[in-house]
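Asker: After the sequence you'll find the predicted model.
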Amino acid sequence: MKKNSYKKELSIKATQKRNGPDNNKKDIMKIQAWLSLYAIQNPSAGTSTAIDGDFGPATEKAVRNFQEAMSLPVSGVVTQNLFVHLCAPMTDAFEKPLISTELRELVVEAAENHLANYAYELQIKGASNSGPWVRAYMDGNEGSVWYWCMGFVQTIIDQAASAQGKNFKTLFPLTYSCDTVGTVGLEKGLLTRYQKIRATPSIIKPGDIFLLQKSTLDWIHTGIITAVRNDVIETIEGNTNLAGSRNGIAVMKRTRNFQQSKLDVFSIEPLV
């Protein structure tokens, strides 16, 4: 993959523990982040804790609770071996071998893998759009201004293309901007406007990318199209929520009515 910042989220420099001689704030915050992400999937596990870089009694207890929940030796100490368990969802999402053979199917499969691993953002020091998943999609960037829907989409396209030895940058440049991708789509003749989509839905193919249009040259959200049925597309989107926000909290599967919403469609056919 070209986008490989996720690898930085899969390791710590040294064993971290309460009053540990090799403790460092960055690694402790990574541990606290993964503990909090585990709590989203397992709210009764008691692993949610402040993400402040301080390995105090609360973090130690959260670690012990995680170890207990995972049926691991309970010590309250985070070695690299334990950290592998903490970050296992990201390892699975990014490194699980894809089994599909056709590119469009690979795109959908990769998106579903990320969805299945609960890719959520966190709020860190008051800033939304933060945490390991956001940094992985946004090449190390995070914080309130870093809307990550396009970062997610390009990660999925990159992962699928890389499985076939292809470079996703031949389709569009690495960017976090919906406007950039929309403009490139117009220049290359790959973007179909919503008016034509409504008249000819057969244009839409699984693996293509939708761009939610605000105005003619302004797009504010994006996602992967996984299926088309009647007037509805099924999607997997990053940085969204139950209301379909463009600045939400997670990777989610959604349905969108393209007869009612202004959904332009970017074709990935040149990569196919």
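Answerer: Arrived safely, thanks for sending. Keep in mind the model is a prediction, meaning the values are calculated, not measured.
Asker: only C-alpha atoms for contact and neighbour calcs from this point on.
Answerer: OK.
Asker: Name the helix or strand for residue 94, please.
Answerer: helix 88-95 (DSSP states H and E).
Asker: and that helix, how far from the chain's centre?
Answerer: 11 Å (Cα atoms, centre = their mean, to the nearest Å).
Asker: Output the contacting helices and strands for that helix.
Answerer: In terms of contacts (3 or more Cα pairs under 8 Å, 6 or more residues apart in numbering; DSSP states H and E), helix 88-95 is packed against helix 103-116.
Asker: From the contact counts, what lies against the helix it packs on?
Answerer: By 3+ Cα pairs under 8 Å, 6+ apart, helix 103-116 packs against helix 88-95, helix 149-163, strand 218-229, strand 232-240, strand 250-257.
Asker: And those: which comes nearest residue 115?
Answerer: strand 250-257 (5.7 Å; Cα to Cα).
Asker: For the closest one, buried residues please.
Answerer: 250-256 (16 or more other Cα atoms under 10 Å).
Asker: so how far is it off the chain centroid?
Answerer: 13 Å.
Asker: And the helices in the chain?
Answerer: 25-41, 57-69, 80-86, 88-95, 103-116, 132-137, 149-163, 178-188, 194-199 (DSSP state H).
Asker: could I get the helices and strands packed on helix 103-116 as JSON lines with distance to residue 62?
Answerer: JSON lines is the format used below for these (distance: least, Cα to Cα, whole Å):
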{"stretch": "helix 88-95", "distance to residue 62": "17"}
{"stretch": "helix 149-163", "distance to residue 62": "29"}
{"stretch": "strand 218-229", "distance to residue 62": "34"}
{"stretch": "strand 232-240", "distance to residue 62": "27"}
{"stretch": "strand 250-257", "distance to residue 62": "23"}
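Asker: Of these, which is nearest residue 266?
Answerer: Smallest distance to residue 266 across the helices and strands packed on helix 103-116 (Cα to Cα): 9.9 Å, for strand 218-229.
Asker: so what's the most centrally placed residue in the chain closest to, chain neighbours aside?
Answerer: Centroid-nearest residue in the chain, with Cα atoms, centre = their mean: residue 152, separated by 4.7 Å. Sequence neighbours aside, residue 137 is the residue nearest to residue 152 in space, at 5.2 Å (criterion: Cα to Cα, 6 or more residues apart in numbering).
Asker: this is the comparison structure:
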Amino acid sequence: MGKTPLQLYKELPSTEQISAGDRSWHVKLLRRMLAMAGAAPIHWMNPAVDVDWHFDDNLLTLVHAFQNANGLPVSDSVDDACWKKLAEACETAPVGNGDPLPAAGPARDRVARRIVEIAQAAEARGIREHGSNSGATVRMLLRHAGLDGAFAWCMAFVWAVVDLAYFLEQQMPPVLEPVQKRSCSNLVAWARLHHSLIENPLHAQPGDLWVQRGGETGFKHVGVITGVSGNRASTVEGNTNHRGSDEGEGVYAHARPLDDSQCVVVRL
């Protein structure tokens, strides 16, 4: 699993005092920890967002507010006491509150558009299995997800699309362990931890992932959202068929309901 800001903080041999005007990796960590503690924009928790490394005036305002709310001296620096208080706040912060993530900026928008383009191109190619969960293209998708053999491959398809989109946009994709790339339920658990889960699917956007509820583990199927109209999403999905099965034989386009009783949305 990708490491949370709190985990990264705990692995530091020592904390570095940073001050307004500084530019460093610690400033990025500060932004992500403030977001995790509920004291900064929530999309800074999204690993797809490349947060600013500059300790600017806007960040200083958030730091002052955090210091004041937590009984710390209000200053233009983040010292060891402030780091520790921030870590405590992260420990007790609610995770995955279901609020819609704000737009992540031009870089994320480009990745989202690329995700849509690649998914639509894959659907247009008419990718099909040759044998159950098999065939050259399906095996390639499964191997990309770290699987050797015949397995359900809707997640493998999605991750091939997402990884290629980030590669073409020269961006780093979210860091997930193989287990999160093979299971819809594990993906949702990761997204909830990293504030990338949108519990209200009506906030879906093109480039997001539509994750269907059901199955023994709570979620059973996933696809790429290519368009949104009211309470329905256009999707492209692997391991489905023309009827919308979650155990099909190819890549197809579907129209899916954006109903929180049937699905959640993940924004990477």
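Answerer: Okay, I see it. Keep in mind that this is a model prediction, so the values were computed, not measured.
Asker: Quantify their similarity with the TM-score.
Answerer: The TM-score (TM-score structural alignment, normalised by the length of the second structure) is 0.54; 156 aligned residues with a Cα RMSD of 2.1 Å.
Asker: circling back to that earlier point, need the counterpart of the residue nearest to the centre of the first structure in the second structure.
Answerer: For residue 152 of the first structure, the aligned residue in the second structure is residue 157 (criterion: TM-score structural alignment).
Asker: Quick one: residues contacting its match.
Answerer: 141-142, 237-238 (Cα atoms under 8 Å, 6 or more residues apart in numbering).
Asker: got it, and residue 123 of the first structure?
Answerer: Applying Cα under 8 Å, 6+ apart, the residues near residue 123 of the first structure are 129-131.
Asker: try 10 Å
Answerer: 33, 51, 129-131, 143-144, 249 (Cα atoms under 10 Å, 6 or more residues apart in numbering).
Asker: Buried ones from those residues, can you make that a PyMOL selection?
Answerer: Only the buried members of the contacts of residue 123 of the first structure end up in this PyMOL selection, burial being decided by 16+ other Cα under 10 Å:
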select buried, resi 33+51+129+130+131+143+249
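Asker: Can you tell me what residue 142 of the second structure aligns to in the first structure?
Answerer: Match for residue 142 of the second structure (TM-score structural alignment): residue 138.
Asker: how near is the closest residue to that match other than its chain neighbours to residue 176 of the first structure?
Answerer: Spatial nearest neighbour of residue 138 of the first structure, excluding adjacent residues (Cα to Cα, 6+ apart): residue 151 at 5.3 Å. Separation of residue 151 of the first structure from residue 176 of the first structure (Cα to Cα, to the nearest Å) stands at 5 Å.
Asker: before we move on, back to that, the helix holding residue 94 of the first structure: which residues count as buried?
Answerer: So helix 88-95 of the first structure, judged by 16+ other Cα under 10 Å, has buried residues 89-91, 93-94.
Asker: against the second structure, where does that helix fall?
Answerer: Taking TM-score structural alignment, helix 88-95 of the first structure hits no residues over in the second structure.
Asker: Kindly calculate the angle that that helix makes with helix 149-163.
Answerer: Angle of helix 88-95 of the first structure versus helix 149-163, following axes from the mean of the first three to the mean of the last three Cα atoms, to 10 degrees, is 60 degrees.
Asker: The residue nearest to residue 223 of the second structure when sequence neighbours are not counted: neighbour count?
Answerer: The shortest distance from residue 223 of the second structure to any non-neighbouring residue, by Cα to Cα, 6+ apart, is to residue 237 (4.3 Å). Close neighbours of residue 237 of the second structure, defined as other Cα atoms under 10 Å, add up to 32.
Asker: and residue 237 of the second structure, what is it in contact with?
Answerer: 119-120, 122-123, 153-155, 157-158, 209-210, 221-225, 244-246, 248, 250-254.
Asker: In PyMOL, how would I select the buried members of these?
Answerer: Command for PyMOL that selects the buried part of these, burial taken from 16+ other Cα under 10 Å:
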select buried, resi 119+120+122+123+153+154+155+157+158+209+210+221+222+223+224+225+246+248+250+251+252+253+254
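Asker: that older thread, can you pick out the most distant pair from the contacts of residue 157 of the second structure?
Answerer: 142 and 237 (14.6 Å).
Asker: looking at it, residue 6 of the second structure is touching residue 90, isn't it?
Answerer: Yes: taking contacts as Cα atoms under 10 Å, residue 6 of the second structure lies within contact range of residue 90: 6.7 Å.
Asker: buried set for stretch 163-176 of the second structure?
Answerer: 163-166, 171, 173-174.
Asker: okay, how far is it across it, tip to tip?
Answerer: End-to-end distance of stretch 163-176 of the second structure (Cα to Cα): 11 Å.
Asker: Could you give the number of residues near residue 59 of the first structure?
Answerer: 26.
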